[in-house]
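Asks: pasting the sequence and the predicted model now:
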Amino acid sequence: METRNKIALITGGSRGLGRNMALAIARKGIDVVITYHTKKEAADEVIEQIRLMGQSAWAFQLDTSNTKSFGSFVNELTILLEKETNSPNIDFLINNAGTALYAPIADTTEEQVDEVFNIHYKGVFFLTQKMLPFMNDSGGIVNISSGLTRIVMPGSAVYGSLKSAVETLTRYQAKELGSRKIRVNVIAPGAIETDFGGGRVRDNKEINEQIASFTALGRTGLPDDIGKVVAFLCTEDAYWINAQRIEISGGQGI
């Protein structure tokens, strides 16, 4: 009987860190589902690259801030997987989708807080809840936090606070899902050169040099620095890593 490949679902997989995670996970011999918000062409390109590696891959549109859409998304996903793989289940869930918010506390609006909350906490909580019946035992969840839960930078109060909530949620998920041998960890990237936040770390030379100056390894992070760690967490080699916050920052702000 042919063995079914393991499958990882990565939200926000069309660009930036999510794209890199998807490609790195595929290199481990794992099939991949990615979601995208608006960038279908970019998502299709990621899918094509993964299929060229010999892995199966699929892309779905999903707005992770809209929890009311999760039911239909999960239904469409599981129907496709049942058809393509003879099982509706996945093995790994990577809650990566997110947006930036840079605003001083004095100027932050309630609408801004709601938007970040819906994407970075509520969306993570309820998408995980919806996927739990369709996760194989002994799989894994990787949540995405930020170095900004430890390194305080003015303007990131809302973002950093909600990422702290995700770190706490991770420990609760690990405890509650332990009986199913589902491991749950959270990674906390430092400043990374992507288009996140308008590409400010990648494209603003002054910001890039400033961050590099207080990072032990002397540079800002690159997507490959993150994707490979997430891929590792989706392997048996990482089985005994559970309920952990893993900062991937090159020693930023130590």
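Replies: Received the coordinates, thanks.
Asks: from here on, contacts and neighbour counts on C-alpha atoms
Replies: Fine.
Asks: what residues does the residue nearest to Thr38 when sequence neighbours are not counted make contact with?
Replies: Excluding the flanking residues, the one nearest Thr38 by C-alpha to C-alpha, 6 or more residues apart in numbering is Gln61, at 7.3 Å. Residues in contact with Gln61, defined by C-alpha atoms under 8 Å, 6 or more residues apart in numbering, are Thr35, Tyr36, His37, Thr38, Lys40.
Asks: now those residues: which count as buried?
Replies: Neighbour counting by 16 or more other C-alpha atoms under 10 Å classes Thr35, Tyr36, His37 among the contacts of Gln61 as buried.
Asks: among the contacts of Gln61, name the ones in strands.
Replies: If you go by DSSP state E, those have Thr35, Tyr36 in strands.
Asks: could you export the contacts of Gln61 as TSV, including distance to Glu176?
Replies: Shown next, in TSV, are the contacts of Gln61 (distance: C-alpha to C-alpha, whole Å):
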residue	distance to Glu176
Thr35	26
Tyr36	29
His37	30
Thr38	34
Lys40	35
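Asks: can the buried ones among the contacts of Gln61 go into JSON lines with extra columns for distance to Arg245?
Replies: Converted to JSON lines, those look like this (distance: C-alpha to C-alpha, whole Å):
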{"residue": "Thr35", "distance to Arg245": "24"}
{"residue": "Tyr36", "distance to Arg245": "26"}
{"residue": "His37", "distance to Arg245": "27"}
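Asks: and Leu127, that one's in a helix?
Replies: Yes - with DSSP: H, G, I helix; E, B strand; the rest coil as the criterion, Leu127 is assigned to a helix.
Asks: and it, how far from Asp203?
Replies: 32 Å (C-alpha to C-alpha, to the nearest Å).
Asks: go on, Gly155?
Replies: Taken as C-alpha to C-alpha, the span from Gly155 to Asp203 is 19 Å.
Asks: out of these two, which sits in the busier spot?
Replies: Per other C-alpha atoms under 10 Å, whichever of Gly155 and Asp203 has more neighbours is Gly155, with 16 against 13.
Asks: just the element for the more buried one, please.
Replies: Under DSSP states H and E, no helix or strand contains Gly155.
Asks: ok, now how distant is it from Thr99?
Replies: For Gly155 relative to Thr99 (C-alpha to C-alpha), the value is 14 Å.
Asks: how about Trp58?
Replies: Taking C-alpha to C-alpha, one finds Trp58 at 23 Å from Thr99.
Asks: comparing the two, which residue is more hemmed in?
Replies: Taking neighbours as other C-alpha under 10 Å, Trp58 and Thr99 compare with Trp58 leading, 20 against 14.
Asks: Tyr36 is in contact with the more buried one, correct?
Replies: No - with contact defined as C-alpha atoms under 8 Å, Trp58 does not reach Tyr36; the gap is 10.9 Å.
Asks: using the three-state scheme, assign Phe232.
Replies: helix.
Asks: gap between the nearest residue to it once chain neighbours are set aside and Ser156?
Replies: What sits nearest to Phe232 in space, not counting adjacent residues and going by C-alpha to C-alpha, 6+ apart, is Ala238, at 6.5 Å. Plainly put, Ala238 is 31 Å away from Ser156 if you go by C-alpha to C-alpha.
Asks: another structure for you, compare them:
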Amino acid sequence: MGVLDGKVALVTGGSRGIGRAVAERLGRDGAVVAVAYGSDRAAADEVVARIGAAGGRAFALHAAFGAHGDAAALWTAFDAATPVPGVDIIVNNAGTNSPADIFALTEDEFDRVFAVNVRAPFFVVREGLGRLRDGGRIINISSGAARLAMPSGIAYGSTKGALDTFTVNLAAQLGSRGITANSVAPGIIDTDINASWLRGNPEAQAGAAALAALGRVGTPEDIAGVVAFLASDDARWVTGRVVDATGGAGL
């Protein structure tokens, strides 16, 4: 039996990178996984198929974030598709970036990044609370950029700081229902988003690895393992925390 048998999980941004690894890990651990994707249905279907091939259950949901009402639309689709009413685990992983410093960042880009990285998780949780069972889990994917200076991505780091504040407030307000809320803060992870500068570039690989005390670049599976722990009953006494998953960057 898996440690998450009988549980239902929603993973936003679940079709690639960290979200994909999280969805597949929660599926292996026994959860029925809603794989929410933004634009690539084929990738989401592949994740669903991989979870099924490993003996799990999953289904894909379209979830485009950035506009008002997107979170409500996600949950409407979830209700129509889920084989089991309600949800036990919400993983807010979907996110975006804008590679601009304070001088280059436009107001439109600022609004876009905050809409996806802050407003969407806020309303995904709020609209989902009526479905989230007592003893549930809220896991927000933050970033080491919330505590480390990264001027070239100032909007991104700012959104992740906001997400961490959101997390601690959720923990305080929902604790009476046995619901935990935690953030996971990755460092540099080898995903498609970083492929253009990281993969096939030994110098970039070495530089990124040197930032971590553990001496390598992180993988999506490294983060999925932390999320799986927080989703499990073993983490029932952990809430309101930011779990650093940077491999010891900036120590």
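Replies: Structure received. Model, not experiment: these values are computed from the prediction.
Asks: let me see the TM-score of these two.
Replies: The TM-score (TM-score structural alignment, normalised by the length of structure 2) is 0.94; 247 aligned residues with a C-alpha RMSD of 1.4 Å.
Asks: the residue nearest to the spatial centre of structure 2 and Ala80 of structure 2, how far apart?
Replies: With distances taken as C-alpha atoms, centre = their mean, Asn93 lies nearest the centre of structure 2, 2.0 Å away. As judged by C-alpha to C-alpha, Asn93 of structure 2 and Ala80 of structure 2 stand 22 Å apart.
Asks: does Leu23 of structure 1 really touch Glu48, like I thought?
Replies: No - Leu23 of structure 1 is beyond contact range of Glu48, at 10.5 Å (criterion: C-alpha under 8 Å).
Asks: quick check on the two: which one has the bigger neighbour count.
Replies: Neighbour count, other C-alpha under 10 Å: between Leu23 of structure 1 and Glu48, Leu23 has more, with 23 against 15.
Asks: for structure 1, longest strand please?
Replies: Longest strand of structure 1, by residue count under DSSP E: strand 135-144.
Asks: which other helices and strands does that one contact?
Replies: strand 90-95, helix 157-177, strand 183-189, helix 223-233 (3 or more C-alpha pairs under 8 Å, 6 or more residues apart in numbering; DSSP states H and E).
Asks: what residues in structure 2 pair up with that strand?
Replies: Using TM-score structural alignment, strand 135-144 of structure 1 corresponds to residues 132-141 of structure 2.
Asks: and if you look at stretch 157-174 of structure 1?
Replies: Using TM-score structural alignment, the partner range for stretch 157-174 of structure 1 is residues 154-171.
Asks: among the buried ones among the contacts of Gln61 of structure 1, find me the one that's closest to Pro133 of structure 1.
Replies: Using C-alpha to C-alpha, Thr35 is the member of the buried ones among the contacts of Gln61 of structure 1 that sits closest to Pro133 of structure 1, with 19.0 Å.
Asks: what's the spacing between that closest one and Glu167 of structure 1?
Replies: Distance, Thr35 of structure 1 to Glu167 of structure 1, by C-alpha to C-alpha: 22 Å.
Asks: before we move on, the earlier item: how near is the residue nearest to Thr38 of structure 1 to Phe70 of structure 1?
Replies: From Gln61 of structure 1 to Phe70 of structure 1 the distance is 11 Å (C-alpha to C-alpha).
Asks: the stretch 1-150 of structure 2: strands as residue ranges?
Replies: Remark: strands assigned in the stretch 1-150 of structure 2 by DSSP state E, counting those that start in this stretch are 8-11, 32-37, 57-62, 87-92, 132-141.
Asks: show me the one of those that comes nearest Ala100 of structure 2.
Replies: For the strands of the stretch 1-150 of structure 2, distance to Ala100 of structure 2 was read as C-alpha to C-alpha. The smallest value, 21.2 Å, belongs to strand 132-141.
Asks: mean deviation of that closest one from structure 1?
Replies: Its matched residues in structure 1 lie on average 0.5 Å from strand 132-141 of structure 2 after superposition (mean C-alpha distance after the TM-score superposition for structure 1).
Asks: check the separation of the first and last residues in stretch 216-235 of structure 1.
Replies: One end of stretch 216-235 of structure 1 to the other measures 28 Å (C-alpha to C-alpha).
Asks: same deal with stretch 215-227 of structure 1?
Replies: Rule used - C-alpha to C-alpha; the end-to-end distance of stretch 215-227 of structure 1 is 19 Å.
Asks: mind listing what's buried along that stretch?
Replies: Neighbour-count burial for stretch 215-227 of structure 1, with 16+ other C-alpha under 10 Å as criterion, is recorded at Thr215, Arg219, Thr220, Gly221, Leu222, Pro223, Asp225, Ile226, Gly227.
Asks: trace that stretch over to structure 2 and give me the residue numbers.
Replies: Under TM-score structural alignment, the match for stretch 215-227 of structure 1 is residues 212-224.
Asks: so who does the nearest residue to Gln205 of structure 2 once chain neighbours are set aside touch?
Replies: The shortest distance from Gln205 of structure 2 to any non-neighbouring residue, by C-alpha to C-alpha, 6+ apart, is to Leu198 (5.8 Å). Leu198 of structure 2 sits next to Asp190, Ala204, Gln205 when contact means C-alpha under 8 Å, 6+ apart.
Asks: next one: stretch 128-139 of structure 2 to chain centre, how far?
Replies: Chain-centre distance of stretch 128-139 of structure 2: 15 Å, with C-alpha atoms, centre = their mean, to the nearest Å.
Asks: how about stretch 67-82 of structure 2?
Replies: 17 Å.
Asks: again, but for stretch 238-254 of structure 1
Replies: The answer for stretch 238-254 of structure 1 is 14 Å, by C-alpha atoms, centre = their mean.
Asks: quick one: Ala43 of structure 2 from Ala60 of structure 2, how far?
Replies: 10 Å.
Asks: swap in Leu105 of structure 2?
Replies: Distance, Leu105 of structure 2 to Ala60 of structure 2, using C-alpha to C-alpha: 34 Å.
Asks: so which of the two has more stuff around it?
Replies: Neighbour comparison, Leu105 of structure 2 and Ala60: the larger count goes to Ala60, with 26 against 16 (by other C-alpha under 10 Å).
Asks: how about stretch 24-40 of structure 2: buried residues?
Replies: Under 16+ other C-alpha under 10 Å, the buried positions of stretch 24-40 of structure 2 are 24-38.
Asks: Glu82 of structure 1: neighbour count?
Replies: Neighbours around Glu82 of structure 1, by other C-alpha under 10 Å: 12.
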